[in-house]
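> Okay, here's the prediction I keep looking at, along with the sequence it came from:
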Amino acid sequence: MEYLSRDFVSSQNGQHILPQEPSSLPEKVLQFGTGVLLRGLPDLLIDEANRQGIFNGSIVVVKSTSSGDTAEFDQQDNLYTVCIRGVQDAARVEQNVVCSAISRVLTANTQWDEILACAKNPALEIVISNTTEVGIKLVKEDIHQTPPASFPGKLLAFLYARYQAFAGDPNKGLIITPTELIPDNGDKLERILLELAHLNNLEADFIDWMEQHNHCCNTLVDRIVPGKPAADVKADIETQLGYRDDLLIMSEVYALWAIEGDEYVKTRFPLHLAHEGVIIAPDINPYRELKLRILNGGHTFTCGLAYLCGLDTVVEGMNHPLFAHFIEHLLLDEIAPTIPQPLTQAEAQTFAKKVLDRFRNPFIEHKWLSITMQYSSKMQMRNVPTILRYYDSLGMVPEHMAFGFAAYLLFLRVVKTEEGRFYGQRNGVDYLIQDDQAAYFYTMWQNFSTRALVSAVLKNEDLWGTDLSLLNGFEEKVAFHLEAMKDRGVSRTLENFSHIAQAAQS
């Protein structure tokens, strides 16, 4: 079977439609990283904008790691397939897209001079990175090495080369969009660049140019990109496609790239005109809040419940009528109304429905047990503020949140310790509790009755940063549900809860 390439695509009579040849598209983007998230999100979004005639620019990719080479990219003319699989508006989606946004891939260790030469390109406008969370850190190094060791060192050397190439022209600054999954990633990167510039005794005029005429944007990315599928799945897909693709990756349907920027950023990087998943706004914190409270918080409120009901994966949960009903009402009726302005309720509801579609994705195996890791810290960070906001806005018990909290407490019921590890039990089978508070809950379950345990845990301000027992009716509801789960079993208690909730809504 032939490999995916430009010649192969040309021979297919338009079956795989591509935009212009890379040689006809100016290299507008410098990208640090070749990982699947970059290829499955920003690169694919740029490709889509090119197809629509909106951006019309290609990507020069810098491979920074010493492992591997660029042979796979070279062999396929930098083309690769993204297999988009999932659910959108309750409909199953299976789409294959050949991405042609990358013009070339250069290796930092052996082609650093060629990378620095890109700084002389007047068309260059954007920098993208994903060097993992540890990539954005200060390494005190000489940026004149070939190459510098760290990503900020490489980027600073590149910016300095550009400053010199254009004699400090204010119009030749770049828009820098790190996609590493840390809060305020752009602000943090900018601080490191400035400190590193001072450590290298770079001239004040350059530092002023870097600060005033380059834009380090905070960003938020959200898309599950599992990467290369299993060998048998890949072989089946390639048979359908009619070509081999060693760079083929899988991706879910949902895509979000929120970039903190002004009209200048919008004008130079107008991907928001090509895809609804790209948001360029002066403040992206509301979108981070949506993700944290609805997506992450929804997982945290329900992971223990799902697992104790005998459900192993998220999609199993969504195929279970009672559990699916529970999580839908949790997200739509209780969490979404707590999302603060400037987002509207309509936006929160729309996001919640997209989250439910993501949970229904049959192509991604997301295990509930893995979501329970550090359950207590996740509950504190993601869900306690949501509970408090619900009380502030509605002044009554959030029924589904209280039920989910009770399941959390039951999940952390330690039945066995062994070599410093703590275990719970589901249907007679032990499971490992991976939570820094496991020892605390072992003590609590050993020494307190159910109601006393609920009261003591909710009062523990070291855990929650507040006294949750002061919330009117919350302690009573949590204790009621926890006792029922212990006495009747979790599945039976969920069934009774669902019947009562449905009766109340009718």
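Received it, and whenever you're ready, just let me know what you need.
> going forward, measure contacts and count neighbours with C-alpha atoms only.
Fine.
> Name the residues of the host helix or strand of L159 that come out as buried.
In this structure, L159 is located in helix 151-165 according to DSSP states H and E. Neighbour counts using 16 or more other C-alpha atoms under 10 Å place 151-163, 165 of helix 151-165 among the buried residues.
> Nearest to E180, out of these: which one, please.
The closest of those to E180 turns out to be F151 (C-alpha to C-alpha; 11.7 Å).
> List the residues that contact the closest one.
With contact set as C-alpha atoms under 8 Å, 6 or more residues apart in numbering, F151 has these partners: 32, 64, 131, 135-136.
> among the residues you listed, which two are most distant?
When those are compared pair by pair using C-alpha to C-alpha, the two farthest from each other are S64 and I136, 13.4 Å apart.
> Between those two, which is the more surrounded one?
Neighbours per residue (other C-alpha atoms under 10 Å) separate S64 from I136, with I136 holding more: 24 against 20.
> Look up the closest residue to the more buried one, ignoring the ones flanking it.
Take I136 and drop its neighbours on the chain: the residue closest to it by C-alpha to C-alpha, 6 or more residues apart in numbering is L189, 6.2 Å away.
> And here is the other one:
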Amino acid sequence: MPRPMRLNKATLATLPAAVARPAYDLDAVSTGIVHLGVGAFHRAHQAFYVDDLLALGHTDWAICGASLRSPDTSEALDPQDGLYTLAVRSGAGTDLRVIGSLRRLLVGARDPEALIAAMADPKVRIVTLTVTEKGYCHDPATGRLDEAHADIIADLATPERPRSVPGFLVEALLRRRAAGIAPFTVLCCDNLPANGRTVARVVHRFAELVDADLAAFIAAEVAFPCTMVDRIVPATTDADRADVARALGVEDAWPVMAEPFSQWVIEDRFPAGRPPFEAVGAQMVEDVVPFEHMKLRLLNGAHSTLAYLGYLAGHETISDTMSDPAFARLVERLQDEEVLPTVHVPGVDLPAYTRALRERFSNPALRHRTWQIAMDGSQKLPQRLLETIRDRLAAGASIDLLALGVAGWMRYVTGRDEKGGAIDVRDPHAARLRALADDAGLDAERLVEALLGVREVFGTDLPADPRLRAALVRALGALLKDGAAATVAAA
């Protein structure tokens, strides 16, 4: 039996009329942006905005997307001429749109020289990044470069064949400087605190270890604007692929799913020029930090809390978790009582924002798995929950609900669920966390003591605060004794 036809330039014309498609000539655009970390979030977010820009006639801003390690995206989309489907799901149904802004795909591990050359191209004026928190080879507790990271050590030894984000950025900037080409702007779109400044710090330190003059050049000439990005993008399943194929009439190897809501707040610092992002719905501002705090603390902090506790209680997705009245009430109290007092954004109705977040979490059309959100917790906790805890402790305010979220992570990284089954903990420190948990056993005081000692997560200040320690012991003790569902109901 012949394989079904694939989505590509040749089959675009065969798609049903209800499927939106690129409103521009795919062969008439040129690359102005290189993106590192071309995963599902980028394809549902930044590439979606750029697709709109190209449709408005800003045709010199197409994207060259690069995966640093895995060839999966390239292998899925190269036979499709870079095209893929964005499926926007809500209770009202699903809207399908073919995105064409990714005009080239590279794999850094396979051909680092090709990626460096693309970044050094004079037509490229922006390099965007979604490599997740762990992709920056930094210490999440301090925001500094982890100079003992294996990729950093390797890149310092052979800078012309980089593996890490700092390695690729610095080598490309070095080549542009040598050729007399103005540097690109580095636009981080990951959930890091003060993400632009964090990436600038990491890149500058790496450059110092390579060449002091280059480091001075980067400090003086390269812009690292801060951003805030927001869109819920669940992992694509085989069922999603089948649904999209039925609707298109052709096969799409890797469509992406997303909610209707999307937000992009960008600090307006682009010395090399930029497209009119504001024309396609992005917010250009002088200071992103208030928006960043709003999103990291109210959305991401609640998301992580739901993920750990919901997974332990047996809920597969966030919407499943929110359908439990006790969890819905927990999130409402967490946001309104403990997080909102730490967030201040001029001109934003924060109570309305939190209500909208809870509606988004409850969207039954999005199968956003608790296990997916629970990944890489050691990298996420500092900015999602611990910074809020620091502010609450400084104010002498309660942290019981925030501590319950952290205790959920502590229970999760033991690697065993409440029925004794194995948890597939995906985290850069998974083996270390599991060893600490095994040594401590299922004893709340010993487990809290052991995990608070992970300086990369908790720093040195939080472990010394008896208020946090006591709150964690209480919450973790309840989780171990009564289970997540009963503990959340009691809370």
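Now that the structure is in, tell me what you want to look at. Just so you know, these numbers come straight off a predicted model, no measurement behind them.
> now what about the TM-score between them?
The TM-score (TM-score structural alignment, normalised by the length of structure 2) is 0.69; 441 aligned residues with a C-alpha RMSD of 5.0 Å.
> V355 of structure 1: which of the contacts of F151 of structure 1 is nearest?
Proximity of the contacts of F151 of structure 1 to V355 of structure 1 was ranked by C-alpha to C-alpha; the top entry is T131 with 26.6 Å.
> burial measure for the closest one, as a count.
For T131 of structure 1, the count of nearby residues is 21 (other C-alpha under 10 Å).
> Just confirm it contacts Q31, I think it does.
No. The pair T131 of structure 1 / Q31 is not scored as a contact, 10.2 Å apart, by C-alpha atoms under 8 Å.
> gap between the aligned partner of T81 of structure 1 in structure 2 and E113 of structure 2?
In structure 2, T81 of structure 1 lines up with T85, judged by TM-score structural alignment. Plainly put, T85 of structure 2 is 30 Å away from E113 of structure 2 if you go by C-alpha to C-alpha, to the nearest Å.
> Of these two, give the one with the bigger neighbour count.
When T85 of structure 2 and E113 are compared on other C-alpha under 10 Å, the one with more neighbours turns out to be T85, at 27 against 16.
> Unless I misread the structure, the more buried one falls within a strand.
Yes. Note on T85 of structure 2: a strand contains this position according to DSSP: H, G, I helix; E, B strand; the rest coil.
> For L292 of structure 1, see how far away A504 of structure 1 is.
Shown here: A504 of structure 1 relative to L292 of structure 1, a distance of 29 Å by C-alpha to C-alpha.
> out of those two, which sits in the more crowded spot?
Per other C-alpha under 10 Å, whichever of A504 of structure 1 and L292 has more neighbours is L292, with 16 against 8.
> Name the SS class of the more buried one, please.
Classified using three-state DSSP, L292 of structure 1 is helix.
> For the equivalent of R69 of structure 2 over in structure 1, grab the count of nearby residues.
Residue correspondence to structure 1 (TM-score structural alignment): R69 of structure 2 is matched to T65. By other C-alpha under 10 Å, the residues close to T65 of structure 1 number 14.
> One more: V429 of structure 1?
Residues lying near V429 of structure 1 (other C-alpha under 10 Å) number 8.
> quick one: it and S67 of structure 1, what's the gap?
When C-alpha to C-alpha is applied, the distance between V429 of structure 1 and S67 of structure 1 equals 41 Å.
> How about P321 of structure 1?
47 Å.
> For L156 of structure 2, give me its contacts.
Counting by C-alpha under 8 Å, 6+ apart, L156 of structure 2 has contacts 167, 209-210.
> what about structure 1, which of the residues you listed hold up?
For these, the contacts that are reproduced in structure 1, applying both residues aligned by TM-score structural alignment, their matches' C-alpha atoms under 8 Å, are L209.
> Out of the contacts of L156 of structure 2, the closest to F291 of structure 2 would be?
The nearest one, if we look at the contacts of L156 of structure 2 relative to F291 of structure 2 and count by C-alpha to C-alpha, is G167, at 29.3 Å.
> excluding its backbone neighbours, what's nearest that closest one?
In space, and not counting its chain neighbours, G167 of structure 2 is closest to D155: 5.8 Å by C-alpha to C-alpha, 6+ apart.
> ok, the most centrally placed residue in structure 1 - contacts?
To find the centre residue of structure 1, average its C-alpha atoms and take the closest one (C-alpha atoms, centre = their mean): that gives D222, at 3.5 Å. Applying C-alpha under 8 Å, 6+ apart to D222 of structure 1 gives the contacts 254-257.
> From Y375 of structure 1, how far out is it?
D222 of structure 1 sits 21 Å away from Y375 of structure 1 when distances are taken as C-alpha to C-alpha.
> With G35 of structure 1 instead?
Here G35 of structure 1 is placed at a distance of 29 Å from Y375 of structure 1 (C-alpha to C-alpha).
> Kindly report the same for L194 of structure 1.
To Y375 of structure 1, L194 of structure 1 is 37 Å away according to C-alpha to C-alpha.
> neighbour count winner among these two?
Under the criterion of other C-alpha under 10 Å, the comparison of L194 of structure 1 against Y375 puts Y375 first, with 24 against 18.
> my read: that one touches D435, true?
Yes. Y375 of structure 1 sits in contact with D435 when judged by C-alpha under 8 Å, with a separation of 6.0 Å.
> how far out from the middle of the chain is the following helix or strand past the helix holding L159 of structure 1?
Next helix or strand after helix 151-165 of structure 1 toward the C-terminus (DSSP H and E): strand 175-178. Going by C-alpha atoms, centre = their mean, to the nearest Å, the spacing between the C-alpha centre of strand 175-178 of structure 1 and its chain's C-alpha centre is 17 Å.
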